[in-house]
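Undergrad: with the sequence up front, the predicted model follows.
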Amino acid sequence: MTEPTAAAELTDRLWQAVVDGDEHGAADIVHEAVADGVTEETLLLEVIAPVQARVGSEWAADRITVAQEHAATAINERVIASLAHRRPARERRLPHRGRVTVSCIDGEWHAFPARLVAEVLHLRGWRVDYLGAQTPTPHLVAHLHHTGPDAVLLSGSIPTHLPAAHAAVTACQALGVRVLVGGRAFGADGRYARALGADQWAADARGAAEVLASGLPRSRPAAIRQVADDLPHLADQEYTTVVRSRPALVRQTLAGLTTRFPAVRGYDDAQRERTAEDLTHIVDFLATALYVDDPELFTSFLTWTADILEARHVPARSVVATLDVLAGQLREFPRTVGLIKAGGAALRGRPTVPSPTSAPAHD
């Protein structure tokens, strides 16, 4: 069986095992594939990774529950570990091409992409220190002091962690360690990687391996930089104001919504808490868009949110109302108001989806 044919068939089989919660069946599928001659890199990137991507899309479409999504992710992670543990001893002692650190940025708990990168680099002969999810920058820096790697690879999936990523990039470069970043947080074209001063960006695990193999260029001398050196627009203090005002903004916006959506007045404590969490996400993405000065970051989040809500029969217009209330509180900040107006325009341009509900999201 050729690898392309194997990948297509195996993906379907693995998806079914994962969604059924059959961990042993999932492991058997990939182990048998290895025995049949399918390479481990193919399994990682062309079978397991697409299955994990489908887990996310099925959750977004409300076809699997949060619990199923977590269980499926856990199974995929253990399948990856089982592959690594079954490698012959001779493969575990491959000549090392160098030493690298692979880590998620501080606050980032989506570790799956970073794990794929770590495994692919190991297969290609690198010594890999994999630090996993949510590595605080001071602990990352301490690890680099101790190990002296050739490069550090930072992974981020959620754009709201870009300010933390910026701090990590700057701290690593100040040690003279080159930084390669990747993940959805940095934009499909790596635009935020460039804005934050990373030495290089890669779209996926194979891209990261190719960058390392060709030699990671350094875009600037290692030095301690200030945030404004990379992002001079932050001098207007709008980002700082929004971040510091977040609790009050969420509280006041929630209060304002009770006027537009009377049903909110009848929410119990749990519903109000979930609605406040939704509002917090909106404010966080607004702040991050201010940080990188990119309206698309905010509008992309809002349209994604609208898709999620409508899949759960909540109208996107509830988000438009939220933006209107938020804009009223931030009317003295031109860059912020501009972002909110762009977000509202993107949502108003969406096709209307009928829904039995008239209240904002609270799930």
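TA: Received, thanks.
Undergrad: can we go C-alpha only for contacts and neighbour counts from here?
TA: Fine.
Undergrad: now do the SS call for the residue nearest in space to the middle of the chain.
TA: What sits nearest the mean C-alpha location of the chain, by Cα atoms, centre = their mean, is S157, with 1.1 Å. At S157, secondary structure determined by DSSP: H, G, I helix; E, B strand; the rest coil is coil.
Undergrad: use this one as the comparison:
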Amino acid sequence: MTIDAKKFAGYLLNGDELSCEEYLESLAYKENILKVLQLFTGAMQHVGELWENNEISVADEHLATATCDYVLSYYKFRYITRKIPIKHNKKAMFLCLENEQHYLGTKMIACVFESFGWNVRLFGANLPLEYARSQAEEWKPDIIGISVAILYHLPKLNLYIEELTATSSAPGILVGGRLSGLYDLMPYCTEQTTILKDIIEVSRWLEEQKVEENTDDKYKQHTNPILSNK
């Protein structure tokens, strides 16, 4: 746990949105999106540990979560939405399983995708499968990210994966959330599912996709006589 994360967690627990914003603006690495999101993650993990140790109440945890949500939206607008345009037609939608309320991690991952120029739709917490499926059919995403944080929700995961993969765009499925770093989730997934345990793995996966896209573009230019003659 870094000093920055503990200090930031203190502002979150006080519901002090202004101090959170000022602290973010004071950071030397404020434009390093990945590092800032790790700060958010570390701060909320610290809040979770305090709650598990009965050092704070449920109300304190809810206040910290609500404040974190607001400040994350502020940071996203300031450093991602306004500065990083959508670079291509790749689309990703993110959601939490039905009755899953822990959405902040999903929101952070969506921010990473946007920082790589993806077109993103974030559906947040508690999205029933029927609505997830209808949105996937309508919007036709390339990727669907699913978050699972509660152990007894795991049986739903396989159903979501199978039905969403079967939609018309045949999207790839990414699975993350608190459980992805604690348990082997592959028995609940398909072979085509990618499990990403944290923001670092998400960033690496996106970098790999970028390399593959660049390789494909070079191959097309080399083999397509129309493109190669330009």
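TA: Happy to help now that I have it. Please read these numbers as outputs of a predicted model, since none were measured by experiment.
Undergrad: circling back to that earlier point, you'd agree the residue nearest to the centre of the first structure is up against V181?
TA: No. The pair S157 of the first structure and V181 does not pass the contact test of Cα atoms under 8 Å, sitting 10.9 Å apart.
Undergrad: doesn't K197 of the second structure fall inside a helix?
TA: No. Assignment of K197 of the second structure by three-state DSSP gives coil, placing it outside any helix.
Undergrad: in contact with the alignment partner in the first structure of it, which residues?
TA: Counting by TM-score structural alignment, K197 of the second structure corresponds to A203 in the first structure. By Cα atoms under 8 Å, 6 or more residues apart in numbering, the contact list for A203 of the first structure reads 182-183, 188-190.
Undergrad: so which of the residues you listed hold up in the second structure?
TA: Among the contacts of A203 of the first structure, the contacts conserved in the second structure (both residues aligned by TM-score structural alignment, their matches' Cα atoms under 8 Å) are 182-183.
Undergrad: export the contacts of A203 of the first structure to JSON lines and tack on distance to L162 of the first structure and secondary structure?
TA: Supplementary listing: the contacts of A203 of the first structure in JSON lines, determined by distance: Cα to Cα, whole Å; DSSP: H, G, I helix; E, B strand; the rest coil:
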{"residue": "G182", "distance to L162 of the first structure": "11", "secondary structure": "strand"}
{"residue": "G183", "distance to L162 of the first structure": "11", "secondary structure": "coil"}
{"residue": "A188", "distance to L162 of the first structure": "14", "secondary structure": "coil"}
{"residue": "D189", "distance to L162 of the first structure": "15", "secondary structure": "coil"}
{"residue": "G190", "distance to L162 of the first structure": "12", "secondary structure": "coil"}
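Undergrad: now for the contacts of A203 of the first structure, which sits with the most neighbours around it?
TA: Within these, most neighbours by other Cα atoms under 10 Å means G182, with 27 neighbours.
Undergrad: these two touch, right, that residue and W201?
TA: Yes. Using Cα under 8 Å, G182 of the first structure makes contact with W201 at a distance of 5.7 Å.
Undergrad: tell me which residues touch G48 of the second structure, please.
TA: Residues counted as contacts of G48 of the second structure (Cα under 8 Å, 6+ apart) are E61.
Undergrad: that one pairs with which position in the first structure?
TA: When the first structure is aligned by TM-score structural alignment, the residue opposite G48 of the second structure is G56.
Undergrad: now K76 of the second structure
TA: Matched by TM-score structural alignment, K76 of the second structure corresponds to A84 in the first structure.
Undergrad: quick one: contacts of stretch 143-155 of the second structure?
TA: Under Cα under 8 Å, 6+ apart, the answer for stretch 143-155 of the second structure is 91-97, 100, 102-103, 106, 157, 164, 171-180, 188.
Undergrad: can you give me the end-to-end span of that stretch?
TA: Between the opening and closing residues of stretch 143-155 of the second structure there is a gap of 21 Å (Cα to Cα, to the nearest Å).
Undergrad: swap in stretch 165-179 of the second structure?
TA: Distances were taken as Cα to Cα; on that basis the terminal residues of stretch 165-179 of the second structure are 21 Å apart.
Undergrad: list the contacts of F186 of the first structure.
TA: Counting by Cα under 8 Å, 6+ apart, F186 of the first structure makes contact with 156-157, 159, 162, 192-193.
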